[in-house]
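Visitor: Quick one, what's the 3D model for this:
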Amino acid sequence: MDDNYQTYLTRVAKLAMPENYKTQVQHIHSSPKFKPLPGGGRQAVAFPGYTVIAPPAQEDNQNIDFYQSLHSFQKQLIELAPKDLIVPVPPGSLHLTLADLIWESAYNYAQENVEKFDTKLINAISKIFEQYQQSKIASPIEWQILGITVMPRAIGVSLVPKNENAYNQILNLRRAIYQSPDLTALGMEQHYHFTPHITLGYFGEVTPSLERDHLIKTISELNQQLSDYPLKIYQAELRKFDDMTHYYREQDWSILTF
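Guide: Next up, the predicted model:
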């Protein structure tokens, strides 16, 4: 399902082109992953599952400058956007997803109907990491921010690899995950093309009076201020989440080192 390198570059470049923001902003909606509170603001709702990600910002000591710069950009985005429009991802939880695994209703169903589901999933990922680790892996893999990406229910920054090898290494890992018979037996499958991005926030209160033209202008102007710090991907980790604000792992879970 994932694109080859050139097709990916063409596709993702369109996502971050300012001229496309007009169309994208017209189709934004409130994210169901957060609910409004009586006193104002929004709270994350239960949305459990598993994912494979690069280390989140608060635990990543090799990309400190990258995440500090991205956090500053995130704050600026929130400040300039209409009040309550964007629910920010906690800065320590900013991360790059490498492979979505299972979430929400599918995860709840698997937990209820597959004996020792979590243990089987953890063991399957450990096996994949161990086998992939034995292949030739260059170190580290570097990606860089291309631009702001507006999604239907979230906003973030899209990333592109420094070279084709960096892209193919992640692609090969994804193939190893999605083609794993152990994970397939657990009901997991690939749902999306690989579109590397870091989510900065989810859309909260999208009112009929939202000045979309002004929002488009704000996003376009901010797009010129993104940093050029590279993101070094040196590890892939299995993480569990209960909602969209925190991603955690146990110490004995396997880690893939690039």
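
Visitor: For the rest of this, base every contact and every neighbour count on C-alpha atoms.
Guide: Fine.

Visitor: Now for the residue nearest to Arg42 when sequence neighbours are not counted, how many residues are close by?
Guide: Among residues not flanking Arg42 along the chain, Pro36 sits closest, at 4.3 Å (Cα to Cα, 6 or more residues apart in numbering). Number of residues near Pro36 (other Cα atoms under 10 Å) recorded here: 15.

Visitor: Going along the chain, name the strands of the stretch 51-200 of the chain.
Guide: For the stretch 51-200 of the chain, the strands defined by DSSP state E, counting those that start in this stretch cover 86-88, 97-103, 141-150, 154-161, 197-203.

Visitor: now these as JSON lines including distance to Asn20 and mean neighbour count?
Guide: Formatted as JSON lines, the strands of the stretch 51-200 of the chain follow (distance: least, Cα to Cα, whole Å; neighbours: other Cα atoms under 10 Å):
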{"stretch": "strand 86-88", "distance to Asn20": "20", "mean neighbour count": "23"}
{"stretch": "strand 97-103", "distance to Asn20": "24", "mean neighbour count": "22"}
{"stretch": "strand 141-150", "distance to Asn20": "9", "mean neighbour count": "22"}
{"stretch": "strand 154-161", "distance to Asn20": "14", "mean neighbour count": "22"}
{"stretch": "strand 197-203", "distance to Asn20": "17", "mean neighbour count": "23"}
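
Visitor: One more, so I can put them side by side:
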Amino acid sequence: MSGANPDWRAELTRPDNPLPRRPGETPSGSGEHAGQGSGPGAGGPKPKGTSAYWHRLHYPVGVFLVAYGLASVVATALSWSDRRDQVASYLDAGVATTALVGVKGLELLLVAVTVAGLLRRRDVWFLPALAGWMAGFGVLSVLDVLRGKWGGLAEHVAYLLMFGVLLFVSYGLGVKARIGRGPGGPGEGGTLSRTQELALAALNRIPRPSPPSRPSGPQFGQSPTG
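Guide: The predicted structure is shown next:
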């Protein structure tokens, strides 16, 4: 029997020959390969609650919306009689107080939603505030035309345009952030819609401040004059 295969013991003790696995034992290294996908450098899911369209410049947009809303509520509280008379010039005097309280309560709600969007980094939560103030100034502009208040019309149209620009900028920043996160782009097939292309092109046309130029010093091998 030993003459049939004299080197069978040597085959078992060779250093390059792996030992047979026990029943139920997983292959060596499989746990290492399985854990590679969950490492910090692997591409995994984004943190919960963070929008893929969030851009760092969304922070100043959100801060402005919060500051504007709070300033509007505080200014109304400090000059309540004047604001009530202003509302009464558009509506009936009997409903001026109720309308003013309702509008300011809605503004506080919009501010709270915007703060939540800032904390959770979700730009879509800016839309209620942007759309709400645009709708409010749009209604005031129509009432200015009906009442013949041309000075108020110019002011309210200016605010309407300002919030419209902020809405467009916020949308464009979201498209830019989505493109920067991956090669696939915002769409499933990696293509941009016409609106997204226009928003991205408008953002790219905004001039950026050039970095300050360094003062030119003496060239290499030259001693400074003086």
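
Visitor: Superposing both, give me the TM-score.
Guide: Here the superposed chains carry a TM-score of 0.23, computed using TM-score structural alignment, normalised by the length of the second structure; 90 aligned residues with a Cα RMSD of 6.3 Å.

Visitor: how about the helices of the stretch 51-200 of the first structure, start to end?
Guide: Along the stretch 51-200 of the first structure, counting by DSSP state H, counting those that start in this stretch, helices occupy 64-80, 104-113, 117-133, 164-178, 181-185.

Visitor: nearest to Gly147 of the first structure, of those helices?
Guide: helix 64-80 (11.7 Å; Cα to Cα).

Visitor: hang on, Ile148 of the first structure packs against Ser158?
Guide: Yes. Assessed by Cα atoms under 8 Å, Ile148 of the first structure is found in contact with Ser158 at 6.2 Å.

Visitor: Packing partners of whichever strand or helix holds Asp242 of the first structure?
Guide: Per DSSP states H and E, Asp242 of the first structure falls inside strand 235-243. Other helices and strands packing on strand 235-243 of the first structure, by 3 or more Cα pairs under 8 Å, 6 or more residues apart in numbering; DSSP states H and E, are strand 49-53, strand 246-248, strand 255-257.

Visitor: So what touches stretch 76-83 of the second structure?
Guide: Leu100 (Cα atoms under 8 Å, 6 or more residues apart in numbering).

Visitor: circling back: now do the strand holding Asp242 of the first structure against helix 104-113, angle only.
Guide: Angle, strand 235-243 of the first structure to helix 104-113, by axes from the mean of the first three to the mean of the last three Cα atoms, to 10 degrees: 90 degrees.

Visitor: Burial check on Gln6 of the first structure, number of neighbours?
Guide: Quick note: Gln6 of the first structure (other Cα under 10 Å) scores 9 neighbours.

Visitor: Longest helix in the second structure, please.
Guide: Longest helix in the second structure by number of residues (criterion: DSSP state H): helix 150-181.

Visitor: and it, what does it pack onto?
Guide: Using 3+ Cα pairs under 8 Å, 6+ apart: helix 150-181 of the second structure touches helix 58-78, helix 127-147, helix 194-204.

Visitor: May I see those helices arranged in TSV, with mean neighbour count and distance to Gly180 of the second structure as well?
Guide: Output for these, formatted as TSV (neighbours: other Cα atoms under 10 Å; distance: least, Cα to Cα, whole Å):
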stretch	mean neighbour count	distance to Gly180 of the second structure
helix 58-78	16	15
helix 127-147	17	22
helix 194-204	15	12
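
Visitor: Just send the ones you listed back as CSV, with distance to Thr98 of the second structure too.
Guide: Below are those laid out as CSV (distance: least, Cα to Cα, whole Å):
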stretch, distance to Thr98 of the second structure
helix 58-78, 14
helix 127-147, 16
helix 194-204, 39
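
Visitor: To Ser30 of the second structure, which of the ones you listed lies closest?
Guide: Of all these, helix 58-78 sits nearest to Ser30 of the second structure, with 43.0 Å by Cα to Cα.

Visitor: Would you mind giving the orientation angle of that closest one with respect to helix 127-147?
Guide: 50 degrees.

Visitor: Looks like Asp242 of the first structure contacts Gly49 (just checking).
Guide: Yes. At 6.6 Å, Asp242 of the first structure counts as touching Gly49 under the criterion of Cα under 8 Å.

Visitor: So between the two, which is more surrounded?
Guide: Gly49 (22 against 17).

Visitor: who's in contact with the more buried one?
Guide: Gly49 of the first structure touches Leu101, Ile102, Trp103, Glu104, Tyr107, Lys240, Phe241, Asp242, counting by Cα under 8 Å, 6+ apart.

Visitor: From Tyr8 of the first structure, how far off is the second one?
Guide: Going back to what we said before, that points to Ile102 of the first structure. 24 Å (Cα to Cα, to the nearest Å).

Visitor: Could you do the first one as well?
Guide: Leu101 of the first structure sits 21 Å away from Tyr8 of the first structure, taking Cα to Cα as the criterion.
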